[in-house]
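Asks: Sequence first, predicted model second:
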Amino acid sequence: MSNRSADSRHDTVQERPAAPNVPLRRNRGFQLLWAGSVFAFLGKEIAELAYPLVVLAVTGSPGWAGAFGGVQIFTSLLCGMPAGELADRYDRRRLLLCVEAARALATGSVVVAFLLDAVSLPHLLAVAVVVGAVQPLGGSTRMLLVRSLVPPRQLTAALTQEEVRSHAAATSGPPLGGALYAVAQVVPFVVTACSFAASLVLTLFVRPPAEAPHAPMRAAEREPLLSRMTVGLRALWGHPTLRTGMLFAAAMNTVTAPVILSVVVHLREQGLTSTAIGFTTMALAVGGLAGTVLVAPLHKLLAPGVLMLWLGGTAALLIGSLAAPWGRWWPALALFLLGLGGPSMRVLVDILIFRQVPDEQRGRAGAACMTVFGAGASLGVFLAGQLLEHFSAAVTVLVLASVLAAAWCVGLRTRELRRAKWPEEQEA
């Protein structure tokens, strides 16, 4: 979508005041938001490990332990599009405060249940619904707040700092959650509730530039709710470059989402201990953390479509190589190398959404992307599970690599993707 096209769609909407033009490290609003998100993401990673363990302790059923995550993911997908509509129509800082308050209260209710010796499966599943419902709204509002707090020329650096946060939390959260759970079952939930509360307090002090007054409701905004919620998806789908980029990224997400599951099964087939498996799978998050330093150089060196194709091609090769009998530690190295490209891909997608969709549609466009990606990840995990049920892990990763290779071939033949360019403000 050209800048001229995006600008023309702003004719009837006043522009948001400019973000403060100061070095990123002195941008108080962004750093407060980032610090709050560090607490929130760390708490989320701790809880991701603790909830299944508690469900397993309460029910003794691995099926119900898995159902907790399934309920959370399904609710997130269901609420993705409405979250984008809310993010585009209401104050984003207040919405994020509501999200953090809901997560803190939901987690706090589990702490209270432990203190009263009243932990139950229905209560835990209700918490899964609450946490899953607010997750896409939190992601959309946080993404849009970053855009309002950071000038366009600093956006890559800001998003890279966001990636550092995500991968650091993914690396440290699970082992910390396990250590806290070993102290007492309630401890990880106390820490998680405090983390969400800390994020809420820090967000209170974030002061984004005041939004321009809303123009009178236009004809498009008088459309039915379902039509309004899908505006972002239609905006992305209507532009060949954005449509192709979104679909290619979704294909990558579909294939990479079940990689950890496949590696775990593969290593168990080889007789590795749970400790060795844990260190091996952690390599993906470590690679992602290391990959944050590559974001700026890769974005300067390669056009977005070329970078996307390069990352997709190397990912297909690395996933396929997991089937090779190159020693027990080869999967850890392959996962590390696979993780290196993750931050560059996510920042690439964010830049395209941030810059090439009008501000009044960014929440819905971002939510549409996250919904498509989440649905693809769920489908990928399900299909990989079926493959693992009937075939070896080596066959499964080869099938996954073949699917991504096929998507890469289609992308390579797509002129819009090959010739895509960075938005002008991003180049400034």
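Replies: Arrived safely, thanks for sending.
Asks: alpha carbons only for contacts and neighbour counts from here, please
Replies: OK.
Asks: quick one: Arg153 and Leu24, what's the gap?
Replies: 11 Å (CA to CA, to the nearest Å).
Asks: So the two - more neighbours on which side?
Replies: Neighbours per residue (other CA atoms under 10 Å) separate Arg153 from Leu24, with Leu24 holding more: 19 against 14.
Asks: Tell me which residues touch that one, please.
Replies: 30-31, 150, 154, 157-158 (CA atoms under 8 Å, 6 or more residues apart in numbering).
Asks: same thing with Trp330?
Replies: Listed by CA under 8 Å, 6+ apart, the contact set of Trp330 reads Leu322.
Asks: how far does the helix or strand hosting Val131 sit from the chain's center?
Replies: Secondary structure assignment for Val131, by DSSP states H and E: helix 121-149. Mean-position distance between helix 121-149 and its chain equals 11 Å (CA atoms, centre = their mean, to the nearest Å).
Asks: adding another structure so you can compare the two:
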Amino acid sequence: MTEHDHPPRPPSPASPRRLRALLPDLTPWRSSRDFRRIWLAGLVTVFGSFLTFVALPLQLKELTGSTLAVGAIGAVELVPLIVCGLYGGALADALDRRKLILWTEAGLGVLTGILLLNTVLPHPMVWPLYVVAALVSACTGLQRPAMQSIVPRIVPHEQLPAAITLNSMRWQLGAIAGPSLAGVIIAFTGLQWAYILDVVTFVVSVGLITGISPSPASHDAGKPSLRGILEGARYAWGRKELLGTYAIDLAAMFFAFPNAIFPFLADDLHAPWALGLMYAAGAVGSLVVSLTSGWVPRIHRHGRMVVFAAAGWGLAMTMAGRMHNVWLVLFFLAVAGGCDMVSGLFRSAMWDQTIPDELRGRLAGIELLSYSVGPQLGQVRAGGMAAFTNVRASVWTGGLACLASVGLLATALPKLMSYDQRTDEHAVRMRRARGAAAVAEAA
């Protein structure tokens, strides 16, 4: 009997186990009704918002033809985001988080309706685009801290890493489908239909959020105040490993976030058809990481992963700027998105597993600044650099600057590099507090 005559060996039982270990953990989705509703609301909102995310800079490009004008979106969004992000964190600790999410979601829908009305005018105006962009940034700043800080209330402590991954996956699905569909919609039906669909998604998400349980403030929560905001800032300043995550992400996004100039990059590569794919490529890379994220709970040195992932983002953006083939550009944009996802997973794990509940909203407001101010300033940097040099140089020089800044910050932040969630005093304290609360609730 030859070796080819032997019957095939049955598959090893270890293989399915290894495969399952890579797949995302769906436990929070199954165990929490409120998490399911807020997850679905976020999914439809992200999908619609990415339609507008593509439509708005493209409309500005068509009306002005200027990279500086498109990059200026980041400038007008910056101050409202800073002010409302910090105040939104204080509001999240002092008010019912569900109500705050609900009203800001409705406000975002109204603002998208204003963009739609401006678009259907015989001669659309430029200034409303900037005004609405600033107001959307303000609403986002008010909403995000509440949206993030409500998750630890509706998901058990040990399920938080899985919940973070699922929320990231929600964003990625919308970020892939939204920009990809936006390109098709705008090309065949016009900008107004992108705005119409975005308004519809806000109507759906408001209905879903209405059905989640109230999330009132802690019994000893004070009124929103500058003193309360400063209390959160002092806590963050005393946690050097948290400051490290903020600084790393801010530097990476400032130097290497070229999304505002994608319409010009697509033209430079003679591939205007690829605009939607450029916006979606990063989310594709992020989704790949999410779908294989079963390894995340086994990593304990979260700070090191944040640094390595940020360096990978910078390297991938450098390569994207150097490529002349549009498919290679898309590939490296996807790699950058995967690296950003890794960084986001471990940043969020550090925050959610170590911050006390009574400070969670205010710290989420500071966190919002770290991962949102960077992209806003990055858009200004990318647009300005493209105007003074060229589009692709703006991309690859930003990637190199990101690599250099991440290296310097890693050297200057030893507590970030040494962080270990198994032994960190804040993580241990939060595990004990959540465990005691669970025992008391069961009794």
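Replies: Perfect, thanks for sending it. Because the structure is predicted, anything quoted here is derived from the model rather than measured.
Asks: care to give me the TM-score?
Replies: Superposed pair, TM-score by TM-score structural alignment, normalised by the length of structure 1: 0.81. Supporting alignment: 398 aligned residues with a CA RMSD of 3.3 Å.
Asks: Mean per-residue distance, the helix holding Val131 of structure 1 versus structure 2.
Replies: On superposition with structure 2, the average gap between helix 121-149 of structure 1 and its aligned counterparts reaches 2.2 Å (mean CA distance after the TM-score superposition for structure 1).
Asks: Which other helices and strands does that helix contact?
Replies: helix 28-59, helix 62-89, helix 92-115, helix 359-390 (3 or more CA pairs under 8 Å, 6 or more residues apart in numbering; DSSP states H and E).
Asks: Could you export those as CSV, including distance to Glu163 of structure 1 and mean neighbour count?
Replies: What follows is those, written out as CSV (distance: least, CA to CA, whole Å; neighbours: other CA atoms under 10 Å):
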stretch, distance to Glu163 of structure 1, mean neighbour count
helix 28-59, 11, 21
helix 62-89, 21, 20
helix 92-115, 19, 20
helix 359-390, 16, 22
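Asks: re the thing from before, quick check: the farthest pair among the contacts of Leu24 of structure 1?
Replies: Farthest pair in the contacts of Leu24 of structure 1 (CA to CA) is Gln31 and Gln154. Separation: 13.2 Å.
Asks: out of the helices and strands packed on helix 121-149 of structure 1, nearest to Ala168 of structure 1?
Replies: Closest approach to Ala168 of structure 1 among those (CA to CA): helix 28-59, 8.4 Å.
Asks: Which elements pack onto that closest one?
Replies: Judged by 3+ CA pairs under 8 Å, 6+ apart, the packing partners of helix 28-59 of structure 1 are helix 62-89, helix 121-149, helix 155-183, helix 187-204.
Asks: related to what we said a few turns ago, adding distance to Pro325 of structure 1, write the helices and strands packed on helix 121-149 of structure 1 out as CSV.
Replies: Putting these into CSV (distance: least, CA to CA, whole Å) gives the following:
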stretch, distance to Pro325 of structure 1
helix 28-59, 30
helix 62-89, 30
helix 92-115, 44
helix 359-390, 18
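Asks: Out of those helices, which gets nearest to Ile277 of structure 1?
Replies: Comparing these against Ile277 of structure 1 with CA to CA, the closest turns out to be helix 28-59 (15.3 Å).
Asks: distance between that closest one and the chain's centre?
Replies: Centroid separation between helix 28-59 of structure 1 and its chain, computed with CA atoms, centre = their mean, is 14 Å.
Asks: cool, and stretch 243-250 of structure 2?
Replies: 14 Å.
Asks: superposed on structure 1, where does it end up, distance-wise?
Replies: In the superposition with structure 1, the aligned residues lie an average of 2.1 Å away from stretch 243-250 of structure 2, counting by mean CA distance after the TM-score superposition for structure 1.
Asks: so the helix holding Val131 of structure 1 versus helix 155-183, what angle?
Replies: On the basis of axes from the mean of the first three to the mean of the last three CA atoms, to 10 degrees, helix 121-149 of structure 1 is oriented at 160 degrees to helix 155-183.
Asks: Can you mark which positions in helix 121-149 of structure 1 are buried?
Replies: 121, 124-125, 127-149 (16 or more other CA atoms under 10 Å).
Asks: cool, and stretch 317-335 of structure 1?
Replies: 317-323, 330-335.
Asks: wait, which of the contacts of Leu24 of structure 1 is closest to Ala377 of structure 1?
Replies: Set against Ala377 of structure 1, the nearest of the contacts of Leu24 of structure 1 by CA to CA is Ala158 (25.8 Å).
Asks: Surely the closest one and Val150 touch.
Replies: Yes: Ala158 of structure 1 lies in contact with Val150 (CA atoms under 8 Å); the separation is 7.4 Å.
Asks: Phe254 of structure 2 is in contact with Gly374, isn't it?
Replies: Yes: Phe254 of structure 2 is in contact with Gly374 according to CA under 8 Å; the separation is 4.6 Å.
Asks: ok so, going back, a markdown table please, covering the contacts of Leu24 of structure 1 and showing distance to Pro62 of structure 1.
Replies: Below are the contacts of Leu24 of structure 1 laid out as a markdown table (distance: CA to CA, whole Å):
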| residue | distance to Pro62 of structure 1 |
| --- | --- |
| Phe30 | 41 |
| Gln31 | 40 |
| Val150 | 44 |
| Gln154 | 46 |
| Ala157 | 42 |
| Ala158 | 40 |
